[in-house]
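>>> Sequence and predicted structure below; questions after.
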Amino acid sequence: MKSSLPLYRHAIDWAAFEQEFPPPDIYANTVFTWSRDQLRDLQDRRFRDIIELAWTNRFYSERWQAAGLTPADIRSLDDIVKLPSFTTDDIKDDQTRHPPFGHISGIDVKRELLHNPIKVQTSSGTTGKPRPSLLGARDWELIGLQTARTLYIQGARPGDVLQIPATNALAQFGWVFYKAAHDYLGIMPITTGSGVVTPGAKQMQIAFDYGTTIIASFPEYLTTLARTAREELGRDVRDLGLNFLPTFLGPDTEGALRAELERLWGCPVYDNYGTNEISIAAFEGPDKDGLYLMEDLVYLEVLDTETGQPVADGETGNLVATCLSRRIPPIIRLNMRDVSRILPCGTSALGSNFRRMDHFLGRSDDMAKVRGVNIYPAACLSAVRSDDRTTGEWMCLVDRATVDGVIRDDMVVQIEIRPDASGLDGLEMALAGRLKQDLGLKVRVELVAQGALSEVTNIGKEGKARRLIDRRFAK
């Protein structure tokens, strides 16, 4: 007797899926080394398929028709610039008007569940209210596969033990690393959850006891774990002998953050880039020569932050993503307002012709204009970490005052200092000078004790750190 339930194993034609999207080891030796022409042909085919689907999706069809477009106008990937981009604000508006998932999902959830298992995830909520996003079985497999490819090319192999100090909740982070390890790589995942679930000392005791070889987390928490192991367990995390750390370094343009993590943990550290809507879309390899774009699954453009027009390789702008195989929901020209640039480059040391991007440099919507200068708080990283007397953590505070009828905006950068730091005379002035050089604006530096910024920055907790409080427009 055959079950009438929508069993997950029946939701996908697995042989066809593996043929279209090869496992990480095969991928690394085939698609990852293809020529630019082969990649373009694959991108173009997948783009045409996803555009055909998107014309049946009200979120896209209504926007495109309003822009005067018809299906005949979009024939290949070359035509992508004709399509209007959108932002997460448009997703939020769509979901407000058509709750809870919006027209962008493209499905009636109750009907879809009769034959296709659906999962809901959300953004982390670091920059606002978390955004829900649906995933069908095929889409869920793809984001797990994206993470598996990343880990494999960075060096993960069957027999490794991957510790994931992130809660398997609505945000994707913990889930995708678990799925990559368990379903695609022959790696044992240890889902310890966040520090709220498993305190730092216990996290590290588990790592030593269970033979952890890889830990996936954000830099701030990795720093906290290393310090906790030393202070509470009397152990050096370098003794774990980790293979590598996959993380998200952000604007570490001078390598100070990477160098600090590699010193603490005694292993290579690899950068990655991704979001809730597109999962991991770019990753470093062992060559550490830019982040390889996941070109066969995600097409990334860079648009000028002011004009919205494409910029040349090497120039910075907003990253705009199109998922070439995602169906629930389709993602076509999502302006993520994350600032970076595509690096001019050819065939890499790994034999790949994939394009590569620079570090994520900050968010264009997390920018503060102070006295006519655009300030990205993330750009403080190199200056703050240039002196080993700091903990490497900071917070930017922007205020407005009226003096003698003149309005003036000022920024204070609060920087944590290590408890064992000595000789602090002149440190404020030195850091202020370095920040002025990097930011193009004179700011005031305020030194604070280690841990003083933990609550406002989210340091030591699950998720990304917060670096800006703009108090000028607070009610």
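Structure's in. What do you need?

>>> Going by C-alpha atoms from here, please, whenever you check contacts or count neighbours.
Will do.

>>> longest strand anywhere in the chain?
Ranked by residue count and defined by DSSP state E, the top strand of the chain is strand 390-403.

>>> distance of the residue nearest to the spatial centre of the chain from Gly346?
Nearest to the geometric centre of the chain sits Gly274, at 3.2 Å (CA atoms, centre = their mean). The gap separating Gly274 from Gly346 is 23 Å, by CA to CA, to the nearest Å.

>>> likewise Gly200?
Gly200 is 42 Å from Gly346, by CA to CA.

>>> More neighbours: which of these two?
Gly200 (24 against 13; other CA atoms under 10 Å).

>>> okay, how far is it across stretch 164-184, tip to tip?
The straight-line separation of the ends of stretch 164-184 (CA to CA) is 16 Å.

>>> Number of residues surrounding the residue lying closest to Arg363 once chain neighbours are set aside?
Using CA to CA, 6 or more residues apart in numbering and skipping the chain neighbours, the partner closest in space to Arg363 is Asp338 (4.5 Å). When neighbours are counted by other CA under 10 Å, Asp338 registers 20.

>>> and if you look at the one 10 residues further on?
Ser348 has 17 neighbours, counted by other CA under 10 Å.

>>> Let me know the helix or strand that it is in.
Element membership of Ser348, judged by DSSP states H and E, is empty: it is in no helix or strand.

>>> hmm, back to that, quick one: work out the angle between the helix or strand that the longest strand of the chain is followed by and strand 390-403.
Remark: after strand 390-403, the chain's next helix or strand is strand 406-417, criterion DSSP H and E. Interaxial angle, strand 406-417 versus strand 390-403 (axes from the mean of the first three to the mean of the last three CA atoms, to 10 degrees): 160 degrees.

>>> ok, which stretches of the stretch 51-200 of the chain are helices?
Here the stretch 51-200 of the chain has its helices, by DSSP state H, counting those that start in this stretch, at 58-66, 88-97, 109-112, 137-154, 173-179, 200-210.

>>> who wins for proximity to Ala259 among those?
Evaluated over those, closeness to Ala259 peaks at helix 137-154, with 17.4 Å, by CA to CA.

>>> Which neighbouring elements make contact with the closest one?
helix 24-29, helix 173-179, strand 279-283 (3 or more CA pairs under 8 Å, 6 or more residues apart in numbering; DSSP states H and E).

>>> coming back round to it: so the residue nearest to the centre of the chain makes contact with Tyr292?
No - in this structure Gly274 lies outside contact range of Tyr292 using CA atoms under 8 Å: 11.9 Å.

>>> shared neighbours of these two, which are they?
Counting by CA atoms under 8 Å, 6 or more residues apart in numbering, the contacts common to Gly274 and Tyr292 are Ala282.

>>> A further structure is provided below for comparison with the first:
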Amino acid sequence: MIWQKDVECMERSALQKLQSERLASLVRRVYECVPFYKAAFDQKGLSPSDIRSIDDISKLPFTRKTDLRDNYPFKLFAVPMSAVVEIHASSGTTGNPTVVAYTKNDVALWSEVMARALAAGGATKEDIIQNAYGYGLFTGGLGVHYGAIALGAAVIPMSSGGTKRQIKLMSDFGSTVITCTPSYALFVAEEAVSMGIDPKAFKLKSGIFGAEPWTNNMRREIEERWGLKAIDIYGLSEIIGPGVAIECYEGQDGLHLFSDHFYPEVVEPGGENAVAPGETGELVLTTLTKEGIPLLRYRTGDIVSITEEPCPHCGRTSPRISKVRGRTDDMLIIRGVNVFPSQIESVLLEIEETEPHYLLVVDRVGSLDQLEVQVEVDEKIFSDEIKVLESLRKKIQREIESTLNLVVSVKLVEPRTIERSMGKAVRVIDKRELYS
């Protein structure tokens, strides 16, 4: 189903004209309303009048996640607070989170692109969508919720967790589409089997899964267990939330990116030059139509490739990005939560019984990602009573879980156990093989 055929199948020349008009308008607005961008323009000797078409976008400055944190909480907003109707925030590293604002028009935009995404993923107004993404400051739950309403589908706002209840209502209500993280989809299937229920007995026809990287092998496992089509969705809170790009139900062959609202570039990781079509690089996005916190050339940190060829499966003409193949930074995504090693380091530095050496071991146990934090402790503490060590372990675990809002396991190890490096310290061992 193509929900907005006139836009999603737009001729390339018409799309570029629309993008050019929207970029020119955006540049004028951020120059006038956001001091950060005015300073960035002035530093480059740029005037809004220099940006006449979408081809001029390479003249503009990049925006980085650190810029959002440095301007915490509201300095990048392009509207007064009286025009803001919703605020979301992602987790911080050692300090401030990234904060994003939505006006009424932004919420309408979010609803529109998420309705497009749900439709591309096989949903119609006849469907019952069980939304098991988390609601709250995380954008996943509300994004799907708004999109389902705009599409005219019935949405069950389950949020995450409560797995036995998820299964009961999925059966009783006859849910036809499920939205959640892919790892949670596998966990629900396992729980259903443990209850004596065949996951294929449900009425689900498709699942729209995102918020964490996942492989095609994982896709095949989900589809086999559930008997549905597993669709990859992409988004990030800084841009809009979920609804930036999605695979189509017909092809599952690259994620259609709604470039009339979010203009994509793929550049050299850490560099500024565009890569050749089809080559991998860092995805950079510009929010052409957002009001609350519009962003110019935002460096997502996600490694993808892109194709401009129309989709041979569904007919959409929007560009398609590959599944995310890696990151340019050291961020981990664990059960939908962004985790930076520096967050954990900041916790450990506050606990004097520990040494400044740690290792994060990420693995997939069953269907869920697990994070183990190995921490070296002071020699005197390590040789102390077991109850003292256990008390310290629980203290570290509480502090880390409070910071990350994520359940972790903590393992205390002897001094000088964690391997030292002459160069950049190896802080993470990821055993999930996410990008195969």
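Cool, got the structure. Keep in mind that what you see is a predicted model, and the values were worked out from it rather than measured.

>>> Let me see the TM-score of these two.
Their TM-score after superposition, calculated using TM-score structural alignment, normalised by the length of structure 2, is reported as 0.74; 362 aligned residues with a CA RMSD of 3.6 Å.

>>> circling back: wait, which of the helices and strands packed on helix 137-154 of structure 1 is closest to Asp470 of structure 1?
Asp470 of structure 1 lies closest, by CA to CA, to one member of these: helix 173-179, at 27.7 Å.

>>> Report the aligned residue range of structure 2 for the closest one.
Alignment of helix 173-179 of structure 1 against structure 2: residues 140-146, by TM-score structural alignment.

>>> now the helices of the stretch 51-200 of structure 1 as TSV including distance to Ile118 of structure 1?
Output for those, formatted as TSV (distance: least, CA to CA, whole Å):
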stretch	distance to Ile118 of structure 1
helix 58-66	19
helix 88-97	17
helix 109-112	8
helix 137-154	6
helix 173-179	15
helix 200-210	32
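
>>> so which of the ones you listed comes closest to Thr191 of structure 1?
That would be helix 173-179 among the helices of the stretch 51-200 of structure 1, by CA to CA, at 7.3 Å.

>>> Work out the gap between that closest one and the centre of the chain.
Its chain's C-alpha centre and that of helix 173-179 of structure 1 lie 13 Å apart, by CA atoms, centre = their mean, to the nearest Å.

>>> what's the mean distance for that helix versus structure 2?
Its aligned residues in structure 2 lie a mean 0.7 Å from helix 173-179 of structure 1 after superposition (mean CA distance after the TM-score superposition for structure 1).

>>> Point out the one among the helices of the stretch 51-200 of structure 1 that comes closest to Glu284 of structure 1.
Nearest to Glu284 of structure 1, of all the helices of the stretch 51-200 of structure 1, is helix 137-154, at 7.2 Å by CA to CA.

>>> What is the corresponding segment of structure 2 for the closest one?
With TM-score structural alignment applied, helix 137-154 of structure 1 matches the range 104-121 in structure 2.

>>> before we move on, the earlier item: the residue lying closest to the residue nearest to the centre of structure 1 once chain neighbours are set aside and Arg472 of structure 1: what is the separation?
Once flanking residues are discounted, Gly274 of structure 1 sits nearest to Ile280: 4.0 Å by CA to CA, 6+ apart. Using CA to CA, Ile280 of structure 1 is found at 35 Å from Arg472 of structure 1.

>>> what about the two, which has more around it?
For Ile280 of structure 1 versus Arg472, neighbours defined as other CA under 10 Å are more numerous around Ile280 (24 against 13).

>>> Could I get the contacting residues of that one?
143, 146-147, 150, 272-274, 294.

>>> how about a cut-off of 7 Å?
By CA atoms under 7 Å, 6 or more residues apart in numbering, the residues touching Ile280 of structure 1 are 146-147, 272-274.

>>> show me what contacts Leu42 of structure 1?
Asp296.

>>> thinking again about what came up before, distance to Ser105 of structure 1 for the contacts of Ile280 of structure 1 - can I get that in TSV?
Compiled in TSV, the contacts of Ile280 of structure 1 are given as follows (distance: CA to CA, whole Å):
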residue	distance to Ser105 of structure 1
Gln146	21
Thr147	23
Asn272	26
Tyr273	23
Gly274	20
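
>>> Would you show me how to pick out the buried ones of these in PyMOL?
Selection of buried members from these for PyMOL, criterion 16 or more other CA atoms under 10 Å:
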select buried, resi 146+147+272+273
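
>>> Give me the neighbour count for Thr45 of structure 1.
Rather than Thr, residue 45 of structure 1 is Arg. 13.

>>> To which residue of structure 2 is it aligned?
Structural correspondence for Arg45 of structure 1 with respect to structure 2 (TM-score structural alignment): Glu21.

>>> So for Ala16 of structure 1, which of the helices of the stretch 51-200 of structure 1 sits nearest?
Using CA to CA, the nearest of the helices of the stretch 51-200 of structure 1 to Ala16 of structure 1 is helix 137-154, at 11.3 Å.

>>> Contacts made by that closest one with the rest, please.
The contact list for helix 137-154 of structure 1 (CA under 7 Å, 6+ apart) reads 11-12, 24, 28, 116-118, 176-177, 179-181, 184-185, 279-280, 283, 285-286, 326-328.

>>> Quick check on those residues: which are buried?
Neighbour-count burial within the contacts of helix 137-154 of structure 1 applies to 24, 28, 116-118, 176-177, 179-181, 184-185, 279-280, 283, 285, 326-328; the criterion is 16+ other CA under 10 Å.

>>> How many neighbouring residues does the alignment partner in structure 2 of Leu264 of structure 1 have?
For Leu264 of structure 1, the aligned position in structure 2 is Arg225, judged by TM-score structural alignment. Residues near Arg225 of structure 2, counting by other CA under 10 Å, number 16.

>>> wait, Arg320 of structure 2 sits on His256?
Yes - contact status for Arg320 of structure 2 versus His256: in contact at 4.5 Å, counting by CA atoms under 7 Å.

>>> of the two, who's got more company?
Taking neighbours as other CA under 10 Å, Arg320 of structure 2 and His256 compare with His256 leading, 30 against 26.

>>> can you tell me how far that one sits from Gly143 of structure 2?
Taken as CA to CA, the span from His256 of structure 2 to Gly143 of structure 2 is 17 Å.
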